[in-house]
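Colleague: I would like the atomic coordinates for the input below:
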Amino acid sequence: MQLHSMRDQITTSLRREAQRGGDLVEAELRDQRRTLTGDRDRRVTPGRDPALIERADLVQVSPGEGLGEHLGLGRISGRTRPPSSSQHGRCVEDLRRGHIQNLEATTDTFDEHRSRRRRQTGRVTDVFSEKLAAWRDYAETPWARIRYGVAGEVLRRQSELLGERIRILDVGGGDGRDALPLALAGHDVTILDPSAAWLDEASRRAATIGTKVTTIRGGLDDLPAGEWDLVLCHFVLRYRTGDDADVAALASLVRPGGRLSIMDVNPDGRVLRELLVGGPAAALAELQAERAMVETFQTDARKVTVDAVAREAVEAGTRPIGVYGNRIANDLLVDNTAKGDPAFFEDLLALELELCDREPFNRVGFAWQLIVER
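Modeller: All right, here's what the predicted structure looks like:
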């Protein structure tokens, strides 16, 4: 079987939004059954309709007629019924119709091809790099300054409890807006991020304010060895697959007695915000949605709750220190006009700092911040 004729045997059926899918697909090609193994990024089950698989980066077609000992590697997208079985949520079976794009013969094994891809900057990283200018604009808004002001105060308190000059690792630290104030306070800060553009931005910003940070290009799959006094992982887990091992891996980096700060968007807070901005129908849609849109980066992400992460952290051998809310009052104020007034902003920030660790306010903000101790 020639590669072009294999493509001709498969049709495409793509529509609607998608959520992250698994790694394994089994596909039926006409009268023959061949195994397609892919590192897919998306899957959705829209009501009663079949699920969709879109934009797999890696597809392995078992050697067969016309292919000799070669494997066909390409991209798969198509339509499948909801998964009948799973392996840690990553196996989708019984793909009935699909489409292979850019299929090419290769002697690489799937593992070799995937390993090479993991060393490269991924699609999510590309999204962030392309949106760096939009991020700069967002970071200057009053609500972004509230976000960093509150989180920064929480981190300042934690760092003071841990010592005068501590080692800090910021996983997914991007342009360093969380970590740079800690470096300016005299701590040894390392920023780990998969985007070279964002790390360059962090170094530039550090030089501008008269401090230094160490930057390492990599992600949660490339954690550096060693133990740290304080580890940050803010707004990263939402872009991951939901593997429980992520929190355990982060906890393993913390020295005994050290602390870990994990921060992400609060799904409950988004529902309340949608109620205020768009009304009950919008709030209901947000409540029922499996994923959430990230407007600044024009991508979607999974929903991560503080309770789920706290359970994983405890299972990893840490104990919770506190849960802090972020942008609590800010997101209840739909009219942003007054937030640009310096006096109003200072009052708003002061209120946020008073509310951030108080129940039940810390549960209804735009974001949550969990501090645990190893």
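Colleague: contacts, neighbours, all on C-alpha from now
Modeller: Noted.
Colleague: list the buried ones in the lengthiest strand in the chain?
Modeller: Among all segments of the chain classified by DSSP state E, the strand with the greatest residue count is strand 91-106. Counting neighbours by 16 or more other Cα atoms under 10 Å, one finds that the buried residues in strand 91-106 are 91-101, 103, 105.
Colleague: Closest to Met263 out of the residues you listed?
Modeller: Using Cα to Cα, Cys91 is the member of the buried residues of strand 91-106 that lies nearest Met263, at 28.8 Å.
Colleague: One more, so I can put them side by side:
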Amino acid sequence: MVVRIFGISIVVTVISLVVAYLYGGVEALILCAILGIFEVSLSFDNAVINATVLRRMSEFWQKMFLTIGILIAVFGMRLVFPLAVVWITAGLNPVKALDVALNPPADGGEFFPDGSPSYETALTAAHPQIASFGGMFLMMLFLNFIFSQREITWLSWLERPLGRAGKLDQLAVVVASISLIVAAEFLTDEANRSTVLLAGLLGIVTYIAVDGLGSMFEVDEDDIDEAAASSGGGPSQLAVVTGKAGFFLFLYLEVLDASFSFDGVIGAFAITSDPIIIALGLGFIGAMFVRSITIFLVRKGTLDDYVYLEHGAHWAIGALAVILLVSLKWHVNEIITGLIGVVLIAAAFISSLVRNKRLAPEADAEVEKSTPVS
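Modeller: Presented below is the predicted three-dimensional model:
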């Protein structure tokens, strides 16, 4: 199963490295490999969260996520998105934006002789809007998780009180809004304050809209049985309901993936500003492996076996949301961002192992009790 899940990603990686070598020689090949590793290490928490959503989707929508979704991730977020940002913020037409990306200033500076900004400069200038939108979207995801009461908790001393506090309606929106106001007031200069507020508000609204639409069309097992019975056992009515739920969960996953991608796209410029190398490394190699890891977690039932992984991933998301807001004023090294996520998920995994070992004797006792004596 491992070969089947990761086989395509391995093939795509080899092809991408060959294309990078043909495009820019050994240096391009090395940069492409570094970016691929960088994306996977930065997005492992993304894979865990994706898996929690993907396992609730039908096989059809899972395939959509792996086909159409990967095209959006590779071409949309890792290639078109940076070009669109340069196009919009720098006032350049799409053709000029692509030319600027492929042909940086000859002197290595931030501006061309005509005064127009380089690709990296224009994208960096848009960082406040990107960080604010992505930070607030991810913060809403994190807050909605920790303000929900759950039977199983990881950091019980903290998660249980927060879950009880979540009984206050719309607490996540209140906390996120206050965080946005604080970030705009103390972490942003006056020139960008209104832009940060607007982008952050759009991030909150986007989360509420997409998550709400998905929840609206979700159905539990009782609803499924009732719908099937009322339609005479026919699948047509049920297919429409589950199709809508799958569609909105698909949209939710794509926006979520985009929010996770912001820091990776921006951070890639610390390695190279060549959009082709970025697309090959982050998109074809990194995004493909993140998708494969997601499918592996779903197919193996890893989240059921290691119950704290979901908790660790959400705490990593909360940390990433804070880092994005902090980056409005101070640069946070991408290695730190990636390590925080890896450490939190590793801690959750180890805690899950300890829990499973502790509960193993009880599970064995239950099996013996339920086994009939011959």
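Colleague: After superposition, what is the TM-score?
Modeller: Here the superposed chains carry a TM-score of 0.23, computed using TM-score structural alignment, normalised by the length of the first structure; 146 aligned residues with a Cα RMSD of 7.2 Å.
Colleague: need the longest helix for the first structure.
Modeller: With DSSP state H setting the assignment, residue counts place helix 142-162 as the longest helix in the first structure.
Colleague: next structured bit after it?
Modeller: Sequence order places strand 167-171 as the next helix or strand after helix 142-162 of the first structure, per DSSP states H and E.
Colleague: can you state the direction angle for that next one and helix 142-162?
Modeller: Using axes from the mean of the first three to the mean of the last three Cα atoms, to 10 degrees, one finds that strand 167-171 of the first structure and helix 142-162 are set 150 degrees apart in direction.
Colleague: just checking, next helix/strand downstream of strand 167-171 of the first structure?
Modeller: The C-terminal neighbour of strand 167-171 of the first structure among helices and strands, as given by DSSP H and E, is helix 180-184.
Colleague: just checking, what packs against the helix or strand following that following helix?
Modeller: Sequence-wise, the next helix or strand beyond helix 180-184 of the first structure is strand 188-193, with elements assigned using DSSP H and E. The contact analysis (3 or more Cα pairs under 8 Å, 6 or more residues apart in numbering; DSSP states H and E) places strand 188-193 of the first structure against strand 167-171, helix 180-184, strand 214-217.
Colleague: The first one to strand 188-193, inter-axis angle?
Modeller: This points to strand 167-171 of the first structure. The directions of strand 167-171 of the first structure and strand 188-193 differ by 10 degrees, with the same axes, to 10 degrees as the criterion.
Colleague: Could you list the buried residues of strand 167-171 of the first structure?
Modeller: In terms of neighbour count (16+ other Cα under 10 Å), strand 167-171 of the first structure has its buried residues at 167-171.
Colleague: would you list those residues in a markdown table and tack on distance to Asp137 of the first structure?
Modeller: Putting the buried residues of strand 167-171 of the first structure into a markdown table (distance: Cα to Cα, whole Å) gives the following:
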| residue | distance to Asp137 of the first structure |
| --- | --- |
| Arg167 | 30 |
| Ile168 | 27 |
| Leu169 | 26 |
| Asp170 | 22 |
| Val171 | 23 |
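Colleague: In three-state terms, how would the nearest residue to Leu103 of the first structure once chain neighbours are set aside be classified?
Modeller: For Leu103 of the first structure, ignoring the flanking residues on the chain, the nearest one in space by Cα to Cα, 6 or more residues apart in numbering is Gly74 at 4.1 Å. Per DSSP: H, G, I helix; E, B strand; the rest coil, the secondary structure class of Gly74 of the first structure is strand.
Colleague: roughly how far apart are Gly74 of the first structure and Gln60 of the first structure?
Modeller: 7 Å (Cα to Cα, to the nearest Å).
Colleague: who has more neighbours, those two?
Modeller: More crowded of Gly74 of the first structure and Gln60, by other Cα atoms under 10 Å: Gln60, with 28 against 21.
Colleague: so what's that one up against?
Modeller: 35-38, 71-74, 110 (Cα atoms under 8 Å, 6 or more residues apart in numbering).
Colleague: Identify, from these, the entry nearest to Val277 of the first structure.
Modeller: Within the set of the contacts of Gln60 of the first structure, Gly38 lies nearest Val277 of the first structure; the separation is 39.8 Å, counting by Cα to Cα.
Colleague: Against Ala301 of the first structure, how distant is that closest one?
Modeller: Between Gly38 of the first structure and Ala301 of the first structure the distance, using Cα to Cα, works out to 20 Å.
Colleague: next one: Trp368 of the first structure
Modeller: Trp368 of the first structure is 16 Å from Ala301 of the first structure, where distance means Cα to Cα.
Colleague: Comparing these two, which residue is more hemmed in?
Modeller: Taking Trp368 of the first structure and Ala301 together and counting by other Cα under 10 Å, Trp368 has the greater number of neighbours (28 against 19).
Colleague: What are the contacting residues of the helix or strand where that one lies?
Modeller: When elements are assigned from DSSP H and E, Trp368 of the first structure belongs to strand 367-373. Residues outside strand 367-373 of the first structure that contact it (Cα under 8 Å, 6+ apart): 151, 256-266, 269, 306, 310, 313, 318-327, 362.
Colleague: burial measure for the closest residue to Val323 of the first structure other than its chain neighbours, as a count.
Modeller: In space, Val323 of the first structure comes closest to Leu370 once its chain neighbours are excluded; the distance is 4.7 Å by Cα to Cα, 6+ apart. Neighbour count for Leu370 of the first structure, taken as other Cα under 10 Å: 21.
Colleague: My guess is Val53 of the second structure contacts Leu249. True?
Modeller: Yes. Between Val53 of the second structure and Leu249 there is a contact at 7.4 Å, judged by Cα atoms under 8 Å.
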